[in-house]
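Q: have a look; sequence and predicted model below, questions after that.
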Amino acid sequence: MAGTGTEGEDELIETTFAPLAAGFQGALGLKDDCALLAPPPGEDLVLTTDAVAAGVHFFPDDAAADIAWKALAVNVSDLAAKGARPIAYLMSLAFPERPERGWLDAFAGGLADAQAAFGIGLAGGDTDRRPGPFSATITAIGSVPTGRMVRRATARPGDVLFVSGTLGDSALGLLLRQDRELGGVLGLDEAETRHLIGRYLRPEPRLALAPALRGFASAAMDISDGLVKDCGRLARASGVSATLDSARVPLSGAAQRALLQRPALLERVLTGGDDYEVLAAVPPDRAEAFRAAAAAGGVAVSEIGHVATGSGITVTGPDGRALEIGAAGWDHFPH
């Protein structure tokens, strides 16, 4: 794990990050400038990278352990949606000033928890100091049997659209994180409020869904920028159209209660992002097998729409009519 070469940074790497690399032999104890990775026999490597930055992806005063978990989870979620098994990751950290030891220890603890949960190890990276907010950039590496990565550009007309888990929890959790009084307004009890905020702070990649995706899905991707926007991306990449039934979008009990109090929050559920669930297109004759395989892995999936010829995406309301959606989802570079 490279750095600026200062004594303080070398100590930081040796004491804080080298223990996180102990489970990945190719990290070489973080004592070299590069790591070594041989693709598993008969498998392809799958690579993805995402950054999280204070003030954009998390609050500067979020717990260090939660920041670390999220930074790794959002990358592993991409691997899960491709049907991949996590292997290792590279991490680059940019600090505006020297971090306190207690914060670093908590950050490393969050990474250790996430590594254990996701079955992945640190392979190397970089630390530096630069102006601006703290950011963590991670490149995650996984593997799939040769030729079996599930792409987003291969959905076909007639496919059924499924999502894993429940949607909107994280988007609502962000609202609650911004306004501590909102939970009472929405009629949420303390446990429901904690659940929604927890889903925002600590996404859970659907790794157990990977075998079902490889076995039965035509296409898949993770939902990071909102269901509507990411479904539109899948449809556009595949050269098809998609229809989503908002009445069939799976909601947690806490989200259901919030929407009963404020139905207009449905658009936030559909577009808010940070779900890190999986959107999958499955041929209709494989839909039941996909459900069964997902259930065998302990992952709930819900049918929410279908793919057809044409282009564009339509979202229908409870009455079957098309909804007018404002912003389809998160965009770092809005027009």
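A: Received the coordinates, thanks.

Q: rest of the way, CA atoms for contacts and neighbours
A: OK.

Q: which residue is most remote from the mean position of the protein?
A: Computed with CA atoms, centre = their mean, the residue of the chain farthest from its C-alpha average is residue 7, at 35.3 Å.

Q: if I pick that residue, what's in contact with it?
A: Not one residue lies near residue 7 by CA atoms under 8 Å, 6 or more residues apart in numbering.

Q: what about it, distance to residue 78?
A: Using CA to CA, to the nearest Å, residue 7 is found at 36 Å from residue 78.

Q: for this protein, just list every one of the helices.
A: 7-12, 64-81, 101-118, 169-178, 182-185, 190-201, 210-216, 227-238, 253-261, 266-271, 287-296 (DSSP state H).

Q: chain center to the third one, what's the gap?
A: A distance of 18 Å separates the centroid of the chain from that of helix 101-118, by CA atoms, centre = their mean, to the nearest Å.

Q: and here's the other structure:
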Amino acid sequence: MALAGEFDIIARIFAPLAKEAGALGLKDDAAVLTVTDDHQLVVTCDTLVSGVHFLKDDPPGSIGYKALAVNLSDLTAKGAYGYVYTLSLALPRETDMAWLEAFAAGLAEVQDRTGISLIGGDTTATSGPPTITLTALGLVQHESAITRLGAKPGDRLYTNGTIGDAYLGLKLLQDASLAEAWGLSDGDVDYLTDRYRRPPIDTGAALLIRNFAKAAIDVSDGLAADLEKLCGVSHVGAEIQIGRVPFSPAAQKGLGAMPALLRDLVVAGDDYAALIAVSETSAARFESEAESHGVPFVQLGEITDAADGVRLLEQGGRVIALERKGFSHF
């Protein structure tokens, strides 16, 4: 029998093994384990494979940076701060020390910015592509972790990052001629490719998420897909006003030259922003706190009844039809 979709595999094969309540039925991006009376441990794990999650000729420093940053994105969406992590590497035998040193420098850059540190792992040789598995552990005060469960109709939806930059950066790395077609400057190209290789890290968002969010998820598989995941766990619907979706100046240039890119940007992965639901009564205070902390959360839309489904709306209320919702591992 061929492999089914990622989430079907998890639900049918692995969820029955997740007996610990903190595993959340494997329906979330991280487990939440109570370790003391005062704190919970948030655990998340990601695997990056060359040719799938990064390009084989990407600089090793950016690969190390990305491997750690994507895990921190999961922790931030839980309202947690990075504590420690483990690292497992499967590398071709011909990998040299210079590559490893640069890879470690990328990890060190993230550690210096966030305070997280390495505690162990494993290294092995492989005849296949380089594969990186990183497990990050974060800390949050007892019963303060934010999961995908908790959104209610009327809640407002916010994100703290621009959408689609990494997708455009990947396309530019694959085909440099697109820069001219999209009307991009050299600086725009550098910005977009850097967003693909070095996801944004916004640890300042964790406190705001913990204090205000009713439900949250990080946008890694695409805005539409990850919103649908959050709504599925919370048993709600949602609508996003496409005119409110934040696009960087570089992405806006691309959209101006090729408006059809819009459907790609809202389903593309690798954004690594937080998507959160905040109650309507707390929204004004949340926006004020976010502004005072310099964390650029933008309201996208609101949570609705489950019967409404997840809808992306153009100006005038017309629903945008999407052929796919986001990145799928299978």
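A: Great, that's in hand. On a predicted model such as this, the values are computed, not experimentally measured, just so you know.

Q: TM-score for these two?
A: The TM-score (TM-score structural alignment, normalised by the length of the second structure) is 0.87; 296 aligned residues with a CA RMSD of 1.3 Å.

Q: residue 150 of the second structure versus whatever residue of the second structure lines up with residue 107 of the first structure, what's the distance?
A: Structural alignment (TM-score structural alignment) places residue 107 of the first structure against residue 103 in the second structure. Distance, residue 103 of the second structure to residue 150 of the second structure, by CA to CA: 38 Å.

Q: same check on residue 194 of the second structure?
A: From residue 194 of the second structure to residue 150 of the second structure the distance is 34 Å (CA to CA).

Q: repeat for residue 241 of the second structure
A: 22 Å.

Q: wait, the match of residue 107 of the first structure touches residue 67, no?
A: No - counting by CA atoms under 8 Å, residue 103 of the second structure does not reach residue 67; the two are 9.8 Å apart.

Q: which of these two has more residues huddled nearby?
A: Using other CA atoms under 10 Å as the criterion, residue 103 of the second structure and residue 67 rank with residue 67 on top: 27 against 19.

Q: what does the more buried one align to in the first structure?
A: Looks like residue 67 of the second structure aligns to residue 71 there (TM-score structural alignment).

Q: show me the contacts for the residue lying closest to that match once chain neighbours are set aside.
A: In space, and not counting its chain neighbours, residue 71 of the first structure is closest to residue 52: 6.0 Å by CA to CA, 6 or more residues apart in numbering. Listed by CA under 8 Å, 6+ apart, the contact set of residue 52 of the first structure reads 58, 71, 135, 136, 137.

Q: quick one: what's aligned to residue 52 of the second structure in the first structure?
A: Checking TM-score structural alignment: residue 52 of the second structure goes with residue 56.

Q: what separation do you get for its match and residue 257 of the first structure?
A: From residue 56 of the first structure to residue 257 of the first structure the distance is 28 Å (CA to CA).

Q: pick out whichever of the two has more residues nearby.
A: residue 257 (17 against 11).

Q: I figured the more buried one hits residue 188, correct?
A: Yes - Residue 257 of the first structure lies in contact with residue 188 (CA under 8 Å); the separation is 7.0 Å.

Q: shared neighbours of these two, anything?
A: Here residue 257 of the first structure and residue 188 have no joint contacts, going by CA under 8 Å, 6+ apart.

Q: so what does residue 220 of the second structure match up with in the first structure?
A: Match for residue 220 of the second structure (TM-score structural alignment): residue 224.

Q: thinking again about what came up before, who wins for neighbours among the contacts of residue 52 of the first structure?
A: In the contacts of residue 52 of the first structure, the most neighbours by other CA under 10 Å go to residue 71, 27 neighbours.

Q: now it: how far from residue 97 of the first structure?
A: Counting by CA to CA - residue 71 of the first structure and residue 97 of the first structure are separated by 19 Å.

Q: one more: residue 191 of the first structure?
A: 36 Å.

Q: over to residue 136 of the first structure?
A: From residue 136 of the first structure to residue 97 of the first structure the distance is 14 Å (CA to CA).

Q: same check, this time on residue 52 of the first structure
A: Per CA to CA, residue 52 of the first structure is found 17 Å from residue 97 of the first structure.

Q: which residue in the first structure aligns with residue 260 of the second structure?
A: Correspondence of residue 260 of the second structure to the first structure, assessed by TM-score structural alignment: residue 264.

Q: likewise residue 299 of the second structure?
A: Under TM-score structural alignment, residue 299 of the second structure pairs with residue 303 in the first structure.

Q: hmm, that match is touching residue 164, no?
A: No - applying CA under 8 Å as the test, residue 303 of the first structure and residue 164 come out as separate, 9.1 Å apart.

Q: shared neighbours, these two?
A: If you check residue 303 of the first structure and residue 164 against CA under 8 Å, 6+ apart, no residue is contacted by both.

Q: which residues touch the residue of the first structure sitting at the aligned position of residue 149 of the second structure?
A: Alignment note (TM-score structural alignment): residue 149 of the second structure maps to residue 153 of the first structure. Under the criterion of CA under 8 Å, 6+ apart, the contact list for residue 153 of the first structure reads 219, 234, 235, 236, 237, 238, 239.

Q: list buried residues within those.
A: Neighbour-count burial (16 or more other CA atoms under 10 Å) applied to the contacts of residue 153 of the first structure gives 219, 234, 235, 236, 238, 239.

Q: closest to residue 298 of the first structure among these?
A: residue 219 (20.5 Å; CA to CA).

Q: state the distance from the residue lying closest to residue 128 of the second structure once chain neighbours are set aside to residue 124 of the second structure.
A: Nearest residue to residue 128 of the second structure, sequence neighbours excluded (CA to CA, 6+ apart): residue 92, at 6.9 Å. Computed as CA to CA, the residue 92 of the second structure to residue 124 of the second structure distance reads 9 Å.

Q: fine by me, thanks again.
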